[in-house]
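In: Sequence and predicted model, in that order:
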Amino acid sequence: MTKKDGTYHHGDLRRALLAAAVEAIGESGPSAVSLRDLARRAGVSHAAPAHHFGDKAGLLTVLAAEGYDRLADTLRPVIAQTGSLVETGVAYIRFAVDHRAHFEVMFRPELYDRHDPAVLAARQRATETLAAAVATRGGDSGDARMDGLAAWSIVHGFATLWLGGALPADLGPDPEAAGRPVLRRLVDRP
C-alpha cells in the first residue's frame, strides 16, 4: 500500500526490516549491514529502522535472540524423536546452513547487546537444549560441561567450516551427509 509521499507502508514493518537484514547479511555478512540500506530494501524512510531498533546493534540483538530461539526450536524435536547426539549435531549443521544470517550474528557478540534479556533467555534455552543432547550420549567422563563443550566445538566448527567453503570438495554438496561421519566420532570414541 503506497502512502501519499510515495513510501511503502508495511503491515509489519519490523518483520520486513528483519527480513531485509537477513537478506543483506546473506549477501555481505553482518558487519556490512546498515540501517539506511535496510530502509531502502524495505521501501521506507531511512528513519524507520531506527524507530524500531534504535541502531544497528539493536537490530542485530533482535536477530541474535531470534536465532538462539530458532536453534532451540530446531534441536528439541530431534532430541525428543531420536535421542541421538549425532542427529542433533546434523540438525545443528542444517540450522547453520538454512539460517545462515542468524547463525553468523549469534556468534559475533561484539555486534549486538549480549546482555539483552531476550538474548540471555534465548541463549540459555539453546544452551540447555544442547546440554540435553549431550546428556543423551551418556558415558562416564564425569564432566558433562566439558563433554558439552567438546560436542559443541566439533559441531559448530564443522558448520562454520562448511559455510566458509573451507572443507574438502570431495565431501559432496550435502552438509548433513558430509557432517554425519564426522559427528559419529563423538559417540564412537572409546
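Out: All right, it came through fine.
In: C-alpha from now on. contacts and neighbour counts both.
Out: Fine.
In: what separates the longest helix seen in the chain from the chain centre, distance-wise?
Out: Secondary structure of the chain per DSSP state H: the longest helix is helix 56-82. Distance, stretch centre to chain centre, for helix 56-82: 6 Å (Cα atoms, centre = their mean, to the nearest Å).
In: Which strands and helices lie in contact with the very next helix or strand once past that helix?
Out: With elements assigned by DSSP states H and E, the helix or strand that comes after helix 56-82 is helix 85-98. With contacts taken as 3 or more Cα pairs under 8 Å, 6 or more residues apart in numbering; DSSP states H and E, helix 85-98 sits against helix 56-82, helix 117-135, helix 144-163, helix 175-188.
In: Please compare the first structure with the one that follows:
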Amino acid sequence: MPYHHGDLRRAILSAAVDAITAVGSANLSLRDVARRAGVSHAAPVHHFGDKAGVLTALAEEGFDLLAEALTAAGDDFAEVGVAYVRFAVAHPAHFEVMFRPDTHHRDDPALAAARARAGAVLARGAARKPGDYNEVAAWSLMHGFATLWQAGALPARLGDDLTAAARGVARTLFQD
C-alpha cells in the first residue's frame, strides 16, 4: 500500500481517533489504524513503536487540546469546568485514552508535560478557593458529569443543552 500522506503522524492519529470512535480503545488494532490511514500495516509501528505509542501520542494531543480549551474559558472557574465537559463531549476518543494510563506510556515526557499544562489551568482556578481538595473536587465533579453525559445516564430533567447543564453543575461547587 503506497504512502501518500504529507503528514504520516497526523494521518495515523486521525485514523486512531476514527477507530476508537468505532470500536473503543480496548479493541483498537494497529492494522485497523493503518487501513483507515491508507498506509502499510507496518507504518504505525515504524512511527510510534506499538499500540501504546499511538495511544500515548493521542493522549498527549488530547491534553494539549484540553489545555487550550480550558485556557480559552478565561478566569471564571465554573466556565473552565464547562469547557472541560465540552472538550470531553467534542473529543470522546481523546478523552477515553487520556484517562486510561493502563493503555499508554504514562511516563512519556511529552505526555507528562501536556498533562501538567492542562492540570495547571485547573489548579490555578481551584487555588482561588480555600481548601486542600478543591482541584480534585472540581476535576471529579466535571469529569464525572462528562462521563455520565456521554453515557446518557443523567436524569432527563437536565434537558439536552450540554452547556447549560454543565454550567449548573459547575456553579454548585464554584460559585464566585
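Out: That came through, no problem. The structure displayed is predicted, hence computed values, not measured ones.
In: Can you pull the TM-score for these?
Out: Once superposed, chain against chain, the TM-score is 0.94 (TM-score structural alignment, normalised by the length of structure 2); 176 aligned residues with a Cα RMSD of 1.5 Å.
In: Nearest the geometric middle of structure 2, what residue?
Out: residue 95 (2.8 Å; Cα atoms, centre = their mean).
In: Kindly state which residue of structure 1 is aligned to that one.
Out: Under the alignment by TM-score structural alignment, residue 95 of structure 2 pairs with residue 103 in structure 1.
In: got the angle for the longest helix of structure 1 vs helix 117-135?
Out: Taking axes from the mean of the first three to the mean of the last three Cα atoms, to 10 degrees, one finds helix 56-82 of structure 1 and helix 117-135 inclined to each other by 30 degrees.
In: Taking helix 85-98 as reference, get the angle to helix 56-82 of structure 1.
Out: With the same axes, to 10 degrees as the basis, helix 56-82 of structure 1 and helix 85-98 are set at 150 degrees to each other.
In: Counting by contacts, list what helix 56-82 of structure 1 packs against.
Out: Using 3+ Cα pairs under 8 Å, 6+ apart: helix 56-82 of structure 1 touches helix 85-98, helix 100-106, helix 117-135.
In: rerun that using 10 Å as the cut-off
Out: helix 13-28, helix 35-42, helix 48-53, helix 85-98, helix 100-106, helix 117-135 (3 or more Cα pairs under 10 Å, 6 or more residues apart in numbering; DSSP states H and E).
In: Matching residue 77 of structure 1 against structure 2, which residue comes up?
Out: In structure 2, residue 77 of structure 1 lands on residue 72 (TM-score structural alignment).
In: Pretty sure that match sits against residue 81.
Out: No - the pair residue 72 of structure 2 / residue 81 is not scored as a contact, 11.7 Å apart, by Cα atoms under 10 Å.
In: Looking at these two, which has the bigger crowd around it?
Out: Taking other Cα atoms under 10 Å, residue 72 of structure 2 and residue 81 do not tie; residue 81 has more neighbours (28 against 12).
In: My guess is that one contacts residue 137. True?
Out: No - at 11.2 Å, residue 81 of structure 2 and residue 137 do not qualify as touching, with contact defined as Cα under 10 Å.
In: Pull up the overlap in contacts between these two.
Out: Taking Cα atoms under 10 Å, 6 or more residues apart in numbering as the criterion, residue 81 of structure 2 and residue 137 both touch residue 143.
In: which one in structure 1 is aligned with residue 85 of structure 2?
Out: Aligned partner of residue 85 of structure 2 by TM-score structural alignment: residue 93.
In: dump the residue contacts of that match.
Out: By Cα under 10 Å, 6+ apart, the neighbours of residue 93 of structure 1 are 87, 99, 155-160, 162-163, 175-176, 179-180.
In: repeat that for 7 Å
Out: Counting by Cα atoms under 7 Å, 6 or more residues apart in numbering, residue 93 of structure 1 touches 155, 159, 176.
In: neighbour-wise, which of these leads?
Out: Going by other Cα under 10 Å, residue 159 tops those with 26 neighbours.
In: Show me what that one aligns to in structure 2.
Out: Residue 159 of structure 1 maps onto residue 146 in structure 2, by TM-score structural alignment.
In: There's contact between its match and residue 88 in this structure, I believe.
Out: Yes - under the criterion of Cα atoms under 7 Å, residue 146 of structure 2 makes contact with residue 88 at 6.3 Å.
In: what's the neighbour count on the corresponding residue of structure 1 for residue 6 of structure 2?
Out: Counting by TM-score structural alignment, residue 6 of structure 2 lines up with residue 11 in structure 1. Neighbours of residue 11 of structure 1 under the rule other Cα under 10 Å: 9.
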